[in-house]
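S.K.: with the input below, show me the fold.
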Amino acid sequence: MPDASPWSVLKLLTWTTDFFKSKEVDSPRLDAEVLLAEVLGCKRIELYARFEEVPPAAARDAFKALVKKRGDGEPVAYLVGRKEFYSLDLEVEPGVLIPRPETELLVLTALDRLKARGDAAPMLADVGTGTGAIAIAVAKHAPAAKVVAIDVDPQAVALANKNAERHGLADRVFATESDLFARLKAERRFDLILSNPPYVTTNELMNLDPTVKDHEPHLALDGGPEGTDVIERLLAAAPDRLKEGGELLVEISPMIAARVERLVGEAPGLQHVATIKDLAGHARVVHARLG
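M.R.: Coordinates of the predicted model:
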């Protein structure tokens, strides 16, 4: 006999988790909880105290609509309009790359380098800022730092500025539209340049999960045939934008690590310092220095 019990929070979560599994969603239970918490206007953890509650019909209809979109491949972050990054809640929107957990290593490395350098008032650039995640996370934890957050996409620039203001950092994080450093004043120099550039090869992009391939901006993902088109341009431009002793930190894919290390070694004015690995032992951040 069909289950005629009311659609309680627990029943909604159980059914949706099974549905997402059938759609091969990576994190079916988590996604179900995030979407239901969004509809009910509560924290995800609070759902566990509300298992027996039966949400009103309007909430169930709203949840059903979100579940359908997620089942069709739309990223949860776009559906709820935000993503946590380095313990910060950031607004996201379709058309701008969703921050990734692996990028937190770039932030951690930048904060370590700032501490080691001891600059009184460090000036940083975040090239390809997207939502502003890197710039905002670094500025939040380095109170003396100022960051110019650069992106070629005006939508990303507007969103980064919005996120900076949301976190009370509009006086230290400035997002600006530019192709690398092209629209910055010629004399502008930085102690540290950070970047999470496009580094997926064009062929790899076509084989990514549809949630990424079909919904996130290729402009922020496609690094060209070798995955290094933007990285090569950045390496050529960085020496003229670094102060004496300045440093460059670039997030990479482990699959292009050797190529990027070789490119750094060939770049006039740059020295390869180290390649930092993530917790899984994969090459993730290339560290270079001017000199």
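
S.K.: make it CA atoms for all contacts and neighbour counts henceforth
M.R.: Will do.

S.K.: can you show me the helices along this structure?
M.R.: 9-22, 28-40, 57-71, 76-80, 104-117, 133-141, 154-166, 202-206, 210-213, 229-237, 257-266 (DSSP state H).

S.K.: please identify the deepest-packed of these.
M.R.: Mean neighbours per residue, mean count of other CA atoms under 10 Å, is largest over those for helix 133-141, with a mean of 24.

S.K.: that one packs against which elements?
M.R.: helix 104-117, strand 123-127, strand 146-151, helix 154-166, strand 173-177 (3 or more CA pairs under 8 Å, 6 or more residues apart in numbering; DSSP states H and E).

S.K.: show me what the longest one is packed up against.
M.R.: In this case it means helix 104-117. Other elements packing on helix 104-117 under the criterion 3+ CA pairs under 8 Å, 6+ apart are helix 133-141, strand 190-195, strand 242-251, strand 283-290.

S.K.: got the angle for the third one vs strand 123-127?
M.R.: Inter-element angle recorded for strand 242-251 and strand 123-127: 40 degrees (by axes from the mean of the first three to the mean of the last three CA atoms, to 10 degrees).

S.K.: let's see this one next to it:
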Amino acid sequence: MNAGKSLPGQSVEAARRSLTSRFKSGGVDSAELDARMLAGAVLALDLTGMIAAANRRLTVEESARLEVLAQRRLSGEPVARILGVKEFWGLPLRLSDATLVPRPDTETVVELALDMLRAGGALDRRLRIADLGTGSGAILLALLSELPNAGGFGTDISAAAVDTATGNAARLALSDRATFIACDYASGLSGAFDLIVSNPPYIRSADIASLATEVRDHDPPAALDGGADGLDGYRTLIPQAAAALAPGGALVVEAGLGQSAEIEGLMTAAGLTVAGQPRADLAGIRRAVAGRQLPR
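M.R.: Prediction:
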């Protein structure tokens, strides 16, 4: 009955290999990585430490804790949720039930935002940034880590998400330049911004049931559901952002599959000038769309 489970007295290496095998059998795509991360979390060891401790024997308590985490992963819970932290742009971010798990695709927004600032000759001056629907604070904190002269505001309709982002800013020593506010997109902001970024909900309501278990059952529904066509959030945030941008300021948003052209249309309708081609992610999906508020 216990075949394959991590048992007291089993070596660290044997436990990791056993867990990898169980995850592969359970259909976990990143079985080896997930097994190493969960074992490392239980044993408080990084990769180097696990190699050095390969022959150490698990205690009863360690075996029990590892088994609990293994069952959670086999049930479809993502490793980031189990551990409560996810790296984004090289920054470790704490998560909560109110925040999405930051994904590598979203780093495309950070890349394009930095390029927009570079093209506008704004990288070296003091900048005012807003991140609308900030969640864990991922995009804003990534940008502030690259822009020492910038300060910014992150907004989220969820007060719990605001608390999570505020904590992340504190742990990254960015609290003096990052302020988080509970409001709907830009509705609680004032003044003009040099850069506005956003990763709004963009999944079509009818498509949510077919999402991967890790997303459908563990990410907050309000952060996923973009309405019938997935564009409800953009219809709200783009006009707000256009009104809040300083002359020459840029808006960069994340887009879902096949949505970039419609988002560009919403930007144009709000008086923004579409800035070049959308930026593709590593899968070739047009993931980040940019517009600029030209000086009047």
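
S.K.: contacting residues around Glu102 of structure 1?
M.R.: 278, 284 (CA atoms under 8 Å, 6 or more residues apart in numbering).

S.K.: just give me the match in structure 2 for it.
M.R.: Matched to structure 2 by TM-score structural alignment, Glu102 of structure 1 sits across from Asp105.

S.K.: CSV for the helices of structure 1, including distance to Arg289 of structure 1?
M.R.: Shown next, in CSV, are the helices of structure 1 (distance: least, CA to CA, whole Å):
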stretch, distance to Arg289 of structure 1
helix 9-22, 46
helix 28-40, 41
helix 57-71, 43
helix 76-80, 35
helix 104-117, 11
helix 133-141, 19
helix 154-166, 27
helix 202-206, 29
helix 210-213, 33
helix 229-237, 11
helix 257-266, 10
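
S.K.: ok, which of those helices comes nearest Leu249 of structure 1?
M.R.: Comparing those by their distance to Leu249 of structure 1 (CA to CA), the top pick is helix 104-117, with 7.2 Å.

S.K.: what's the neighbour count on Ala120 of structure 1?
M.R.: 9 (other CA atoms under 10 Å).

S.K.: surely it touches Pro143?
M.R.: No. Assessed by CA atoms under 8 Å, Ala120 of structure 1 is found out of contact with Pro143, at 10.4 Å.

S.K.: so which residues make contact with stretch 244-258 of structure 2?
M.R.: With CA under 8 Å, 6+ apart, stretch 244-258 of structure 2 has contacts from 106, 109, 112-113, 116-117, 120, 186, 190-200, 202-203, 241-242, 263, 285-296.

S.K.: what is the corresponding segment of structure 1 for that stretch?
M.R.: The aligned range for stretch 244-258 of structure 2 is 241-255, by TM-score structural alignment.

S.K.: sorry, back to before: among the helices and strands packed on helix 133-141 of structure 1, which comes closest to Pro210 of structure 1?
M.R.: helix 154-166 (21.8 Å).

S.K.: now the closest one on structure 2. Mean distance?
M.R.: Following superposition, helix 154-166 of structure 1 is found to deviate from structure 2 by 0.5 Å on average (mean CA distance after the TM-score superposition for structure 1).

S.K.: roughly how far does the one residue sitting closest to the centre of structure 1 sit from Val92 of structure 1?
M.R.: Centroid-nearest residue in structure 1: Pro99, 1.8 Å away (criterion: CA atoms, centre = their mean). Separation of Pro99 of structure 1 from Val92 of structure 1 (CA to CA, to the nearest Å): 9 Å.

S.K.: what do the two both touch?
M.R.: What both Pro99 of structure 1 and Val92 touch, as defined by CA under 8 Å, 6+ apart, is the set 83, 131.

S.K.: if we can go back for a sec, now, of the contacts of stretch 244-258 of structure 2, which are buried?
M.R.: 106, 109, 112-113, 116-117, 186, 192-200, 202-203, 241-242, 263, 285-293 (16 or more other CA atoms under 10 Å).

S.K.: quick one: the equivalent of Thr20 of structure 2 over in structure 1 from Val157 of structure 1, how far?
M.R.: For Thr20 of structure 2, the aligned position in structure 1 is Thr17, judged by TM-score structural alignment. Using CA to CA, Thr17 of structure 1 is found at 36 Å from Val157 of structure 1.
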